[in-house]
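> Build me a model:
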Amino acid sequence: MRITLKIIAILLLCITLSNIAIAKTEIMSLSEVRPGMKGTGKTVLRGNKIEEFDVEVVSVLTDQPGQDLILVKTSGEVIDRTGGIASGMSGSPVYIGGRLIGAVGYGWQLADHKIGMVTPIESMLDIFELDKKREIKDVIDLKEPIKIGDREYKRIYFAEDSQEVDDREAMVATPVSTPLMVSGIKGRAKDRLAESLEGYELVPINGGGVSSLEEDTNLEPGSAVAVQLVRGDINVSAIGTVTYRDGDKILAFGHPFLSKGSVNYLLSSAYIHQMVTSIKMPFKLGSPGKLKGIITQDRTAGIAGKVNEFPNVVPLEVNVFDHDLNKKEVYNLQIVQSEDLIEGLASSAVLQVIDSTIDRTGEGTAKVSIEILGNKLPNNIISLENLYYSPNDIAATSLSDFLQSLSLILHNPFTKVNLANIKFNIDIEKRAKVALIEEIKLDKEQVAPGEEVEAEITLRPYREDLITKKVKIEIPQDIEDGKLEVHVFSGQEANLNRFTPQEEEKSSKANNIKSLDELIEVYQQQNKNNQLVIELRPSYTPPSNIENSEDKAKDEEIKEEKLELAEEVVDTSYVLEGTLMEEIEIITKEEIK
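Below is the predicted model:
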């Protein structure tokens, strides 16, 4: 009986604690908020300990063009330590009498950092339903001036960054930025990342990796939170604060992150290492912690997500082997499923892995193989291989096919592709495996239709002995008498010749591409940089003294019809350069006798 009563008591206690955990936060509506009211805010300054700071309502900005806001002044020991409202405090919940009024969302750079604006919780709750879509206007003309110190303000300007405004009666407000912390990426790879995010006004700064110091934090109002774009051996995360939680639903930031509407970001807890003071705006230096769930909405009033539900991501595996150092590195990471972000995030990550492995910038040869899996791709996969050489930056050069293939897939005009997995493998050596196409010799000067001609092609590798390649080409049976051109291209030159604006126009008409499958097929038909391409083409001599426009048009049509008659492709171990041409005469067999 005692055991039974004890079990019942434990169960009742668990139910009680559960009810406490999921109890909704009491809300104070904006109509109840008055100037002079005092309350508290919550945030994390170090580790994952939630601390409180003092808040006083200065003014309530209602019925303005755009979103309603609450102007506040912060104070207390916490604010003295931070130097004011800091980057990373966005989303910090503010309470009056224990009731939530909203989240710290906006502050002033290069000004009094203790003054800020709170996004009303009612506007943030709308994100869950998305039935009210409000936008922040560039300028709010205040119905009644606001007096702070000895200054009186009649307007508020909203800017993405610090901005000079020649108007003494105006305040310039900026979102309390969410620091974009990166780890495992630096130098030019970080610069590339910053360039890809330039339109979002985000500047990556180096923080820590996934924190091993963090305990298993239960996200609650005031907790530090990370929105991750990349997770794994490389991390790219925006740090902010949780505003509100209702069961597994959360709100944070109090302003947009990337303003992308419905999204698919990784939601993690965060660990704050240090507060960094700054004249421009103080900021938190932090790291993402344990993966907690998904961010599903990125709207004007903040971000919304769910704990214990997880987003679709794109796994990226990068394998680099440096033959000179006999060094191999393998990186594994997850990237958010976003057509606009994957290219910049993935290319920056791959460049970083290559740079870290070879530990230099300069010449070299690289063999690259790429596998991209996606749900709408032919056979659900694209596989590419190529050889690259660069005299000054082999790491960046070797990304060419990777960037082209991602762009082709993600921005194709036919259908949306959800990527499932990406593998990038690269072998690098400093040796210059490059060769010039130096000479072509044909074994015959005259040839009959249906016969073969053998071309001996001489290659001159860099600082190595000459190499010869012999290729037999069959002359078409139905070819007319006359001159025939034998063209020898490097794979790169053959691709350039095919995809000039004029050739692209002819190719698109001929292929009449109507699907993603056809588009991928055409793309994969490109020659590799280490291939010799031998083409037969009819010789064409334009008529002299063409003056009539109609005759010129007919002449252009004739040239368009002079397509290659045959093509042979030969693989080599070198990145090839150059192009050559020889002529051969086509005559009947009787004439040869």
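> from here on, contacts and neighbour counts on C-alpha atoms
Fine.
> distance of the nearest residue to Ile279 once chain neighbours are set aside from Lys280?
Spatial nearest neighbour of Ile279, excluding adjacent residues (Cα to Cα, 6 or more residues apart in numbering): Leu110 at 5.8 Å. As for Leu110, its distance to Lys280 is 5 Å (criterion: Cα to Cα, to the nearest Å).
> re the thing from before, wouldn't the residue nearest to Ile279 be in contact with Met281 here?
Yes. With contact defined as Cα atoms under 8 Å, Leu110 and Met281 form a contacting pair (6.8 Å).
> Which of the two has more residues huddled nearby?
Set side by side, Leu110 and Met281 show more neighbours around Met281, with 23 against 12, by other Cα atoms under 10 Å.
> The more buried one contacts His113, doesn't it?
Yes. Assessed by Cα under 8 Å, Met281 is found in contact with His113 at 7.0 Å.
> can you list residues touching both of those two?
Ile85, Ala86 (Cα atoms under 8 Å, 6 or more residues apart in numbering).
> quick one: the helices in the chain?
Ranges of helices within the chain are 2-22, 77-82, 121-129, 187-196, 342-358, 394-397, 400-410, 491-498, 501-511, 516-524, 549-561, 589-592, based on DSSP state H.
> Another for comparison:
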Amino acid sequence: MVRRVVVVGIVLAVVLTPLMGWAQSKAVLPPIMPLRDIKPGMRGIGRTVIQGQKIEEFDIEIMGILQGGGDVIPVRHLILFRASGPVTDRSGGTAAGMSGSPLFINGKLIGALSAGYLWQPGKRELALGTPIEDMLTVLDLPNGTAQTPWPRTFAASEPFHIGRRAITRVVVTDTLAQAQRVDEAGLPGMTAFIPATFPVMVSGLSPRAMGFLRQALGAAQPLLQYDQEGATFVASPITGGSSVGILQVRGDVSYGGMCTVTLRVGDRLLICGHPWDQMGEVEYALTTSDIVTVVRTLQEPFKEGNLGDLIGKIDQDRGPAIRGVIGRMPRMLAVRVAVTDLDAGTRIEKGVQVVRRRDLAKTFAAAMALTAVDRARGQILGGGTASVKITLRAKGLPRVISRENVFYNSRDVALASLLDLPDALNFLLYNDLAPLDPVDMNIEISVTGKRQTAAIAETTVERREVAPGERLRVHMTLRPFQEQTVPSRVIEISIPRDFPRGPAVLVVGSAGRQVSLESAPEQGLAQLLQQEPQPSPAATLDGAIQLFEDYGKNTDILLQLIPFGLPPEGSEFVKFDVFAGEVVRTDWVVQGEIQIPILIR
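Coordinates of the predicted model:
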């Protein structure tokens, strides 16, 4: 399936690649002009696509060389140039989607368009290029190489003018807001450019899941939502100036953008002339793309296009460039979600492949599950009960493991049903007891509007004073919602011989996670996903599996005898050999909590 993509806001380019163009007979570098030979006043051309898959040329004039780095930052350079000609007249200057466009002087490759200057009246013609010498270091970079920082401040070899201003220093900022602050500071001889980091495009999410995604990723990451539309095109062979798609999530949900190929050598590509996330060694999806048109706006022109077939992978995301490899497919984490509305009899199934990156896997698994629940129920808010089963597979696990839990919420059962996802994903992706190689995750959710809860109606103890080594007998009564009270049960809690003497508290309540979803529920889920994973309280992987599968369920009643003054939470209270406790299984989501003072003699 081919997807319609809109690219907005930053210098970016689109590349097209056909299945027929995967192979290239010779891995030969084109003629290269070193940075030392590039002088102000030199003229040349750039190559890009602004419609379809036809590579066209625009004119460039070198204005100067910017030198960056110093101190702890590696010395780097950028090429300052002006773009012109019929192609940029049609595109409105350096449009979003042109980053990576190869630049040539006298037939020799000098670098790639990588950053633009936004404060230009009329046509956006002032831009920066990454020297090809820096980019070539990424082409042959071996896996496992540490990443290095990209400099942010550059000094011009000679002053240049923007309008009446003489510029001697350039700051390359991460965002438009940062660039505006630099410009508003009015520092003499200084201005700001923005890296041609493409705006990220997202499709397949419900409006609420899109809001959750923005909350989880933060304001620094611009997101553009687009609809998936069927489209067909035959991709042309990929070469310098072509357009390609880069995806970190693909399937029923897509997350990625488009960039221009600077150079192809054999099956390897240098793309963009800038990083995406600068994560170093990665595995993203590489696809074909096709440009529909360049949309001209008051702020910045941008390319609109379609993403096509998977043709390879991105394996390096570095400061000078992104490296693609044609014909080698990325290893990604498969996440599948199935939601059944038991009242309506409807079922929705969705699946994605997510880059094997912990933060994105956690975020998109939750966003896709939220989308599936919202669409299966045909509503955003609404109370009810959800039964959830999460199944995990990974190399390093002794078997397939799964966790089943039941959730109730009177306002938003869809979000409540996802509250086990952070722990499941942390177990799979951040396991501190064994090296796990995740394979896939399956989430099965069944939702009903019926309330399946029970309140702890009454809890009493036979004695308020017990000694270490004795048993505390507890009588407990449950009252299911709008049903008859369940006959009282007797639970015995063994008091460890080393239990601290003195006052203690018997806490009786749900064993499940207590999270409020009353206000800003999407924000609450995002915060859970962003929390730093804690070390497992278990000593072995088998122990951690048992905790994951059996502990902390909303249908369980947890009875804990806690020394006075200590909170009934934290990993220490999982260790029942240290603190006295028992778990009682029920058929309902348990609500309410009772505390009884106890004296340990």
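> And the TM-score between them?
Once superposed, the chains reach a TM-score of 0.79 (TM-score structural alignment, normalised by the length of the first structure), with 533 aligned residues with a Cα RMSD of 4.0 Å.
> thinking again about what came up before, can you tell me which of the helices of the first structure is nearest to Asp150 of the first structure?
helix 77-82 (22.3 Å; Cα to Cα).
> Aligned counterpart of the residue nearest to Ile279 of the first structure in the second structure, please.
Per TM-score structural alignment, the equivalent position to Leu110 of the first structure in the second structure is Trp119.
> Now do its match against Leu561 of the second structure, distance only.
Trp119 of the second structure sits 66 Å away from Leu561 of the second structure, going by Cα to Cα.
> Equivalent analysis for Arg497 of the second structure, please.
13 Å.
> okay, these two: which has more neighbours?
Ranked by neighbour count (other Cα under 10 Å), Arg497 of the second structure and Leu561 place Leu561 first, with 26 against 13.
> quick one: contacts for that one?
Contacts of Leu561 of the second structure (Cα under 8 Å, 6+ apart): Ala504, Val505, Leu506, Val507, Phe579, Ala580, Gly581.
> Neighbours of the fourth one, how many?
Number of residues near Val507 of the second structure (other Cα under 10 Å) recorded here: 19.
> residues contacting the corresponding residue of the first structure for Thr130 of the second structure?
Using TM-score structural alignment, the partner of Thr130 of the second structure in the first structure is Thr119. Neighbour list for Thr119 of the first structure: Asp68, Leu69, Ile70, Gly102, Ala103, Val104, Gly105, Gly254, His255, Ala301 [criterion: Cα under 8 Å, 6+ apart].
> Can you tell me the closest non-neighbouring residue to Tyr73 of the second structure?
Let me fix one detail, which is that residue 73 of the second structure is Ile and not Tyr. Pro151 (6.1 Å).
> and the gap between the one in the first structure that sits across from the one you found in the alignment and Thr300 of the first structure?
The equivalent of Pro151 of the second structure in the first structure is Lys137 (alignment by TM-score structural alignment). Lys137 of the first structure is 11 Å from Thr300 of the first structure, where distance means Cα to Cα.
> Which one's more surrounded, these two?
Ranked by neighbour count (other Cα under 10 Å), Lys137 of the first structure and Thr300 place Thr300 first, with 23 against 14.
> What lines up with the more buried one in the second structure?
Mapped onto the second structure by TM-score structural alignment, Thr300 of the first structure lines up with Gly319.
> before we move on, what about Val176 of the first structure?
Per TM-score structural alignment, Val176 of the first structure is aligned with Ala196.
> Look at that match and say how many residues are nearby.
33.
> And the one 5 residues further on, by the same measure?
Residues within reach of Met201 of the second structure, counting by other Cα under 10 Å, total 21.
> could you check the distance from the nearest residue to it once chain neighbours are set aside over to Thr293 of the second structure?
Leaving aside its chain neighbours, Met201 of the second structure sits nearest to Leu224 (4.7 Å; criterion: Cα to Cα, 6+ apart). Remark: distance between Leu224 of the second structure and Thr293 of the second structure (Cα to Cα) = 17 Å.
> follow-up on the earlier one: what's the match for the residue nearest to Met201 of the second structure in the first structure?
Looks like Leu224 of the second structure aligns to Ile205 there (TM-score structural alignment).
> Surely that match is in contact with Gly184?
No. The pair Ile205 of the first structure / Gly184 is not scored as a contact, 11.4 Å apart, by Cα under 8 Å.
> Which residues are in contact with the counterpart of Asn442 of the second structure in the first structure?
Superposed on the first structure with TM-score structural alignment, Asn442 of the second structure falls opposite Lys423. Taking Cα under 8 Å, 6+ apart as the criterion, Lys423 of the first structure is in contact with Leu316, Glu317, Val318, Asn319, Ile370, Glu371, Ile372.
> The third one and Pro65 of the first structure: what is the separation?
Meaning Val318 of the first structure. 49 Å.
> now do the second one
Relative to Pro65 of the first structure, Glu317 of the first structure is positioned 48 Å away (criterion: Cα to Cα).
> same check, this time on the last one
Relative to Pro65 of the first structure, Ile372 of the first structure is positioned 47 Å away (Cα to Cα).
> Kindly report the same for the first one.
The spacing between Leu316 of the first structure and Pro65 of the first structure, counted by Cα to Cα, is 44 Å.
> Looking at the two, which one has more neighbours?
Set Leu316 of the first structure next to Pro65 and count neighbours by other Cα under 10 Å: Leu316 wins out with 21 against 16.
> how about the more buried one, what's its match in the second structure?
For Leu316 of the first structure, the aligned position in the second structure is Val335, judged by TM-score structural alignment.
> now Ile382 of the first structure
So Ile382 of the first structure corresponds to Ile401, using TM-score structural alignment.
> What count of nearby residues applies to that match?
Ile401 of the second structure: 15 neighbours (other Cα under 10 Å).
> Thr391 is in contact with that one, correct?
Yes. If you go by Cα under 8 Å, Ile401 of the second structure and Thr391 touch, sitting 5.8 Å apart.
> From Gly189 of the second structure, how far off is the aligned residue in the second structure for Lys38 of the first structure?
In the second structure, the residue paired with Lys38 of the first structure according to TM-score structural alignment is Arg43. According to Cα to Cα, Arg43 of the second structure and Gly189 of the second structure sit 25 Å apart.
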